[in-house]
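> attaching a predicted model along with its sequence, questions to come.
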Amino acid sequence: MTQPKPKIVFFDIDETLYINRGEQRVPESAKTALRALKQKGIMTAIATGRTIAVLPEKILAVIEECGIDMIVSINGQYVSYRDKMLAAFPVDKQKVAELTGSLKAHQIAHAFVAREGLFTVLEDEHSAAALEALKLPYTQDSAAHERYDIYQMLVFYTEAQNDAVLPLLPQGDQIIRWHPHAIDLLQASGSKARGIEAALSKLGLQMSDAMAFGDGPNDMEMLQEVGFGVAMGNAVPELKAVADYVCPAIDDDGIYRGLVDLGVIDAGIV
């Protein structure tokens, strides 16, 4: 295995950098790792499915405390670098209007994901279960797409409802199931990898300069396309299968131990 020598390292949030269960926290060892990367002159970045407006308070504190440089949000659809927009890929407004109209007509709960927040339409037991699982703050607003650029949509339904819901969704768009009651609906070309590549090109960097840590299905393209992809020990099996390396689980100081084992940072007191 070639030892990675990244110039920038990307971290997914939920169950990679942030334990979103029980006490909900960023492991102290992960903070140590972030500081160690900065000390070595390696940039640090977030790469998440969340929009910036619904980042957990503890993640916002870590961004400030550890000097995280970049946030790749909404599965790569909106990228900010040191608080300034670097790349953005909004969905066509007419497409959004037509889709929400169709979903409302069939009483399918869904939500708009904008830079400004998460806005729900037609809440039900499916949306409640999914949004509660990640403790996602949201506002009920069926007209949000008229005021804000929409970068992604969430549609709330189970796999048992596929026959009823799938014909309503745009052909060719990506469907990524992140909860038994919810999917991310992305543009066909949308991914964390696209957002990362667009941002790095503006900074004069290549994908080969990047390293990334993730745990879920929406991290697949990111881990495959960066120079070195790391799956958490708690990652889904299909992500581990494409990763260059599998580090210990988040609960077992995975980020810190992975970076030390790979020689990216030096071992020290956690």
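Ah, there it is. Predicted, not measured: the structure shown is a model, and the values here were computed from it.
> drop to CA atoms for contacts and neighbour counts, all remaining ones
Fine.
> number of nearby residues for the nearest residue to residue 229 once chain neighbours are set aside?
In space, and not counting its chain neighbours, residue 229 is closest to residue 223: 4.1 Å by C-alpha to C-alpha, 6 or more residues apart in numbering. Look at residue 223: counted by other C-alpha atoms under 10 Å, it has 28 neighbours.
> again, but for residue 138
16.
> same question for residue 6.
For residue 6, the neighbour count with other C-alpha under 10 Å is 19.
> one more: residue 20?
Here the count is done by other C-alpha under 10 Å, and residue 20 has 17 residues near it.
> pretty sure it contacts residue 14?
Yes: in terms of C-alpha atoms under 8 Å, residue 20 counts as a neighbour of residue 14; the distance is 5.9 Å.
> how about the residue nearest to residue 229, secondary structure?
Secondary structure of residue 223, reduced to three states by DSSP: H, G, I helix; E, B strand; the rest coil: helix.
> list the contacts of it.
211, 212, 213, 214, 229, 230, 231, 242, 243 (C-alpha atoms under 8 Å, 6 or more residues apart in numbering).
> between these, which is closest to residue 53?
Among those, residue 214 lies closest to residue 53 (C-alpha to C-alpha), at 20.8 Å.
> on that earlier part again, quick check: the residue nearest to residue 229 vs residue 239, distance?
8 Å (C-alpha to C-alpha, to the nearest Å).
> another one to put next to it:
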Amino acid sequence: MPRLRALAVDIDGTLTINRGIFTLDLEAINMLRELSSHGIHIILVTGNSLPVTAGLARYLGFDYSPHVAENGCMVFYRGSRIRTCTGDASTAARLVEEHLSDILYPSWQNPYRHCDYAFNLRSGVDPQAALEKVRNLLHREGLEGISIGYSGYAIHVKPSCVSKARGLLKALELVGVKTTETVAIGDSALDVELKHASAVLVAVGNADEELKQAAHIVAPGRSSESVKWLVKLLLEKNLELDGLLSQ
């Protein structure tokens, strides 16, 4: 297995100090900067809107690399916005907003989104029950080609052609990096898709069970602690991916 050339990192629940909160772990950020000093592309792969993703990448010092927003729908690189999917979920999003406002409310980022729309849970609402109500609504309205999922922060309504793997594959293509030279880490079931665009998929220690089952490695610690463990391991192995799966 070759050396590492790119590390794909989810943001919410992965670079934050825990799931469900938004505080970034600055020590983890500094360790990623150390990794980038070895020429490694740090690629953010997130469900956030493109402006949030691109802005965060710039201020964290990772804007030399492409980044993936809207769960794979949008890729941002050197000032260019690249849409990876022509599907449209705006009608589905409008229906959710109109008919399920008692349990969900739209993210403030939705006006800046192109195809993946996020909805926050109202207090006390069970995520799985909300997902089921969204599925039933879209089925009743006869909408097809729509995918829904829960990130641990919001319910996402998107075209079925959208995936984090699709976005990451486009990002890697832009910088000439192979999937066999890429490691990915995340926390939610939505990150399972990254297995199709990386050599090694890592789940943070407090990840969704579905991701833990799919991942090659379940890292110790929670959220950003798992990121720091992974970066330390990669540096100890001199960026060689051979043997990483034995961890």
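That came in fine, so what should we check first? These numbers were taken from a predicted model, which means no experiment stands behind them.
> next, the TM-score between them, please.
For this chain pair, the superposition-based TM-score is 0.75 by TM-score structural alignment, normalised by the length of the second structure; 228 aligned residues with a C-alpha RMSD of 3.3 Å.
> picking that back up, shared neighbours of residue 223 and residue 239 of the first structure, anything?
The contact sets of residue 223 of the first structure and residue 239 overlap at residue 231 (C-alpha under 8 Å, 6+ apart).
> what lines up with the residue nearest to residue 229 of the first structure in the second structure?
Aligned counterpart of residue 223 of the first structure in the second structure: residue 195 (TM-score structural alignment).
> what's the burial count for the counterpart of residue 76 of the second structure in the first structure?
Alignment note (TM-score structural alignment): residue 76 of the second structure maps to residue 80 of the first structure. A count of nearby residues for residue 80 of the first structure, using other C-alpha under 10 Å, gives 20.
> quick check: buried residues in the helix or strand that contains residue 80 of the first structure?
Element membership for residue 80 of the first structure, per DSSP states H and E: strand 78-81. Buried residues in strand 78-81 of the first structure, defined by neighbour count with 16 or more other C-alpha atoms under 10 Å: 78, 79, 80, 81.
> find the nearest non-adjacent residue to residue 42 of the second structure, please.
Leaving aside its sequence neighbours, residue 42 of the second structure sits nearest to residue 7 (C-alpha to C-alpha, 6+ apart; 5.1 Å).
> and the gap between residue 34 of the first structure and residue 197 of the first structure?
Using C-alpha to C-alpha, residue 34 of the first structure is found at 21 Å from residue 197 of the first structure.
> who has more neighbours, those two?
Taking other C-alpha under 10 Å, residue 34 of the first structure and residue 197 do not tie; residue 34 has more neighbours (26 against 21).
> distance of the residue of the second structure most remote from its centre from residue 99 of the second structure?
Relative to the centre of the second structure, and counting by C-alpha atoms, centre = their mean, the farthest-placed residue is residue 140 at 29.3 Å. Using C-alpha to C-alpha, one obtains 12 Å as the distance from residue 140 of the second structure to residue 99 of the second structure.
> so how far is residue 77 of the second structure from the residue most central in space within the second structure?
Residue closest to the mean C-alpha point of the second structure, counted by C-alpha atoms, centre = their mean, is residue 46 at 3.2 Å. Remark: distance between residue 46 of the second structure and residue 77 of the second structure (C-alpha to C-alpha) = 15 Å.
> so which of the buried residues of strand 78-81 of the first structure comes closest to residue 186 of the first structure?
Nearest to residue 186 of the first structure among the buried residues of strand 78-81 of the first structure: residue 78, at 12.4 Å, using C-alpha to C-alpha.
> correct me, but the closest one touches residue 150?
No: shown here, residue 78 of the first structure and residue 150 do not form a contact pair, counting by C-alpha under 8 Å, at 10.1 Å.
> check the offset of the strand holding residue 80 of the first structure from the chain's centre.
Centroid separation between strand 78-81 of the first structure and its chain, computed with C-alpha atoms, centre = their mean, to the nearest Å, is 12 Å.
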